[in-house]
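>>> give me a 3D structure for the following:
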Amino acid sequence: MSGRPVQLPHVCCPACGGRAFARSVGKKSLVYREVYYHCRNPDACGHQFVVSMEAIRTTRPSRFPMPRHKLPLTQWHSAANDRAANDDGPPSEPGTAAITP
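Reported below is the predicted structural model:
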């Protein structure tokens, strides 16, 4: 360990789009965390909001044989959807996909 404090990622403010920074951490477990963010928009937006972070799947199994939580195992590329043919355009609206019998 480097001894440096944990740095959480900055996110965009959902109100104004400015940068928001983590101020504190709330509810925590091994797979879930709530992070409290504060907008730093120079125009004084001041929005405060909570972001949830959750471990949802495993892309590479642990070397330890007895995990405390079992997450579903997926391939990294399929989980990230990096090379999917449907990434070229905007997402389709729900319920508009053609159904073939």
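
>>> C-alpha only now, for contacts and for neighbours.
OK.

>>> contacts for the lengthiest strand in the chain?
As assigned by DSSP state E, the longest strand anywhere in the chain is strand 19-28. Applying CA atoms under 8 Å, 6 or more residues apart in numbering, the contact partners of strand 19-28 are 8-13, 33-41.

>>> same check, this time on stretch 57-73
30, 31, 55, 56, 74, 75, 76, 79.

>>> compare with the first, here's sequence two:
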Amino acid sequence: MSGRRVQLPHVNCPACGGRAFAQTVGKKSLLFRELYYACRNPDACGHVFVVEMTATRSTKPSRFPTPLHKLPMTTWREAANDRAANDDGPPDEPESSVTVT
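Predicted coordinates for the structure are as follows:
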């Protein structure tokens, strides 16, 4: 370890679209972490929100024979291309059994 502080990626503020940066860490476990982000919009948006990080799958098996948690295994290509061809547009309207007259 070099002793450098780990920098988390910025995300866009859901309120104004400006850049938001991680301020503090909330709940955490081996597979889950909450990060508190604050908007740094120069127009003083001031929005603070929580982002959840969750380990969802493995792309390379662990070198340890007994992992503490077992995640589903996928290949790197599947993980990188997990968007289906039908994900390019808005979601379809749900089918309704009610007929409007």
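
>>> ok, and the most crowded of the contacts of strand 19-28 of structure 1?
residue 39 (25 neighbours; other CA atoms under 10 Å).

>>> residue contacts, that one?
By CA under 8 Å, 6+ apart, the neighbours of residue 39 of structure 1 are 12, 13, 18, 19, 20, 21, 45, 46, 47, 48.

>>> roughly how far does it sit from residue 54 of structure 1?
22 Å (CA to CA, to the nearest Å).

>>> okay, buried residues for the longest strand of structure 1 please.
19, 20, 21, 22 (16 or more other CA atoms under 10 Å).

>>> so for the second one, what's the nearest residue that isn't a sequence neighbour?
Yep, that's residue 20 of structure 1 we're talking about. Using CA to CA, 6 or more residues apart in numbering and skipping residues adjacent in sequence, the residue nearest residue 20 of structure 1 is residue 39, 4.1 Å away.

>>> that neighbour pairs with which position in structure 2?
Correspondence of residue 39 of structure 1 to structure 2, assessed by TM-score structural alignment: residue 39.
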